[in-house]
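*Asks:* show me the folded form of this:
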Amino acid sequence: MTVTTDDGVRLWASASGRGEPLVLCHGGPGLWDMFEDVAAVLGDLATVVRWDQRGCGRSERCAGPWTTDRFVADLDAVRRHFAPERTALLGHSWGAQLALAYTLAHPERVSLLVYVAGTGIGPTSEWRPAYQENLLARLGEDSERLARWRELPAGDQEGAVLQWSAEFEDRERAPEHAERMADPWLGINTECNAELTAENRRGLDTPELYAACRALDVPVLIVDGERDIRPRSAVDSLERALPKADRVILPGAGHLPWVEDPDGFRAALAAVLG
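*Replies:* Prediction:
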């Protein structure tokens, strides 16, 4: 299925399940939808809408622009197509930041925000050094793997799979989980990744952002994997700012908590959907 944005870019989208709509926002930036398991787990609780962000995955290749405002407008085009009035949103990692930005811009169009494995609204310096240390420690479990990862260029499939393997607490199954993320391999949009990552960092830790979150009259569920290599304390700033936030931390799960604790993830969503 195709959704066309207001500037004519064609976005890949798909809907499955039954019930009220739940639009998913994948991580990255520059990646593609990897939510097959989420759609399967939640399909009896909601009509799950998946889409690839502009210039990524199965969506039309384009020259951007790579800005949060542009992606918020694209998300609104997807929302209008599947939910003319309001929708629940679920964002993961970078997609959690996007879903939050959309909710702050259009609170009347969002019934519920599910913020999964994001990094909060405080400065990046509060969590990124620990993340980098944890990433290198995970990859360094095998010195040859770490050396190979360091020599591969940005956007390389092998390098991405090696890095993604660090995202899982179950070290025995981590390579299998990472390989599944790359199947099919749709290519990383490295320009999109670099520009949106830089813009997102500049927009954090501002008085305006804290004030907007404090004024948000939309229920928010924050879902974390306890063993995410990004310190979960990064999300504390967002939780404190939001007036209508609940938080679920899934023990033994990493950055993709629905993979390592599907039952806990489903239970957390079942409590708020519908």
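*Asks:* okay, CA-based contacts and neighbour counts for the rest of this
*Replies:* OK.
*Asks:* go through the strand or helix carrying residue 240 and flag the buried ones.
*Replies:* Taking DSSP states H and E as the definition, one finds residue 240 inside helix 236-241. The neighbour-count check on helix 236-241 (16 or more other Cα atoms under 10 Å) flags 237-239, 241 as buried.
*Asks:* quick check: buried residues in whichever helix in the chain runs longest?
*Replies:* Determined from DSSP state H, the single longest helix within the chain is helix 68-82. Going by neighbour count (16+ other Cα under 10 Å), the buried part of helix 68-82 is 68, 71-79, 82.
*Asks:* repeat that for stretch 12-23.
*Replies:* For stretch 12-23, burial by neighbour count (16+ other Cα under 10 Å) applies to 12-13, 15-17, 20-23.
*Asks:* before we compare anything, build this one as well:
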Amino acid sequence: MDQRTLVVDDGTPLHLRVTGAGPDVLVLSGGPGCEHYLATESLAPTGRRCWFPWPRGVRPSGGGPHDMERAVADLEALRIGLGLGSWAVVGHSWGGDLALRYAVDHPEAVTCVVAVAARGPQRDRTWSEAYEAGKAFEKGVDVAFDAEVWAALRASFTTWTQHPLLWRSLAECPVPVELVAAGDDVRPAWPLGQLATLLPHARLTTVPDVPHDFWHTDPDRFVATVRQALGRHV
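*Replies:* Okay, the predicted model is just below:
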């Protein structure tokens, strides 16, 4: 993979890697505040030029704790700095939620979204209770993250879920959205079902018998799932 550093509008250097050739795809990992665990050749869908940015505040990128608005602004600054007209956006977990926010805020920049095992824009108590109850039975993956960036973005995500125009902005989003649920995820998938009904150009599919982090446990199925979802649009 090639490595690059771009300095965005406020002077912060952001690190990213790139691989492949073809239509441009922005790939976002989960967290928030995690290092980019998807940034490997084996997880990049073939026939695409894939960009993997390290979030602000997560080394080797510069900066520190920030909110979702700044995170979206960073993605848009990268697109402009790279000279790209638009790109598809793939996100896993938190990355799927950020991809959706990016599409809502900048629909002209996003050709489609593929959100894999996202949470959805909600802070429902019963969802959280189900997740906490199942978490003990989930095999975790050790991924480095910045705790301050995690906390800041988590708080900002909550603010977004409470915005009075959230549901209207989603209902009016013109970007095609592929929502992918992991069949054995301990996180309930009902918010994705709601999104699939609300978003005007959305589809929900479920990959059976895989956990939340199936990029790690079943990488071939992860890549095939992403490639198939992208293939419907780019």
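*Asks:* quantify their similarity with the TM-score.
*Replies:* The TM-score (TM-score structural alignment, normalised by the length of the second structure) is 0.89; 228 aligned residues with a Cα RMSD of 1.9 Å.
*Asks:* re the thing from before, among the buried residues of stretch 12-23 of the first structure, which are in strands?
*Replies:* The strands, defined by DSSP state E, take in 12-13, 15-17, 21-23 from those.
*Asks:* thinking again about what came up before, tell me the one of the buried residues of helix 68-82 of the first structure nearest residue 132 of the first structure?
*Replies:* Among these, residue 68 lies closest to residue 132 of the first structure (Cα to Cα), at 24.4 Å.
*Asks:* the closest one and residue 100 touch, don't they?
*Replies:* No: counting by Cα atoms under 8 Å, residue 68 of the first structure does not reach residue 100; the two are 10.7 Å apart.
*Asks:* for the first structure, what spans make up the strands?
*Replies:* Using DSSP E, strands in the first structure cover 2-4, 10-17, 21-25, 47-51, 87-92, 110-116, 220-225, 245-250.
*Asks:* where in the second structure does the last one fall?
*Replies:* Alignment of strand 245-250 of the first structure against the second structure: residues 202-207, by TM-score structural alignment.
*Asks:* what's the answer for stretch 219-233 of the first structure, then?
*Replies:* Residue span in the second structure matched to stretch 219-233 of the first structure, by TM-score structural alignment: 176-190.
*Asks:* now the end-to-end length of that stretch.
*Replies:* Using Cα to Cα, to the nearest Å, the end-to-end distance of stretch 176-190 of the second structure comes to 19 Å.
*Asks:* cool, stretch 222-229 of the first structure as well?
*Replies:* When the termini of stretch 222-229 of the first structure are compared using Cα to Cα, they are 17 Å apart.
*Asks:* which residues touch the residue nearest the centre of the second structure?
*Replies:* Closest residue to the average C-alpha location of the second structure: residue 95 at 2.0 Å, with Cα atoms, centre = their mean. By Cα atoms under 8 Å, 6 or more residues apart in numbering, the contact list for residue 95 of the second structure reads 28-32, 115, 118.
*Asks:* residue 104 of the second structure too?
*Replies:* With Cα under 8 Å, 6+ apart, residue 104 of the second structure has these contacts: 169-170, 173, 175.
*Asks:* hey, which of the strands of the first structure is tucked in deepest?
*Replies:* strand 21-25 (a mean of 27; mean count of other Cα atoms under 10 Å).
*Asks:* for residue 109 of the second structure, see how far away the equivalent of residue 12 of the first structure over in the second structure is.
*Replies:* Counting by TM-score structural alignment, residue 12 of the first structure corresponds to residue 15 in the second structure. Using Cα to Cα, residue 15 of the second structure is found at 20 Å from residue 109 of the second structure.
*Asks:* which residues are contacting the longest helix of the first structure?
*Replies:* The contact list for helix 68-82 of the first structure (Cα under 8 Å, 6+ apart) reads 3-6, 13, 21, 23, 49, 51, 53-54, 86-87, 98, 101-102, 196, 199-200.
*Asks:* can you do 7 Å?
*Replies:* 3, 5, 87, 98, 102, 196 (Cα atoms under 7 Å, 6 or more residues apart in numbering).
*Asks:* and what of stretch 213-233 of the second structure?
*Replies:* Around stretch 213-233 of the second structure, the neighbours that count as contacts under Cα under 7 Å, 6+ apart are 43-45, 112, 114, 178.
*Asks:* buried residues, that stretch. List them.
*Replies:* Neighbour counts over stretch 213-233 of the second structure (16+ other Cα under 10 Å) mark 213-215, 222-223, 225-227, 229-230 as buried.
*Asks:* now tabulate the buried residues of helix 236-241 of the first structure in JSON lines and tack on distance to residue 180 of the first structure.
*Replies:* Shown next, in JSON lines, are the buried residues of helix 236-241 of the first structure (distance: Cα to Cα, whole Å):
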{"residue": "237", "distance to residue 180 of the first structure": "33"}
{"residue": "238", "distance to residue 180 of the first structure": "31"}
{"residue": "239", "distance to residue 180 of the first structure": "31"}
{"residue": "241", "distance to residue 180 of the first structure": "36"}
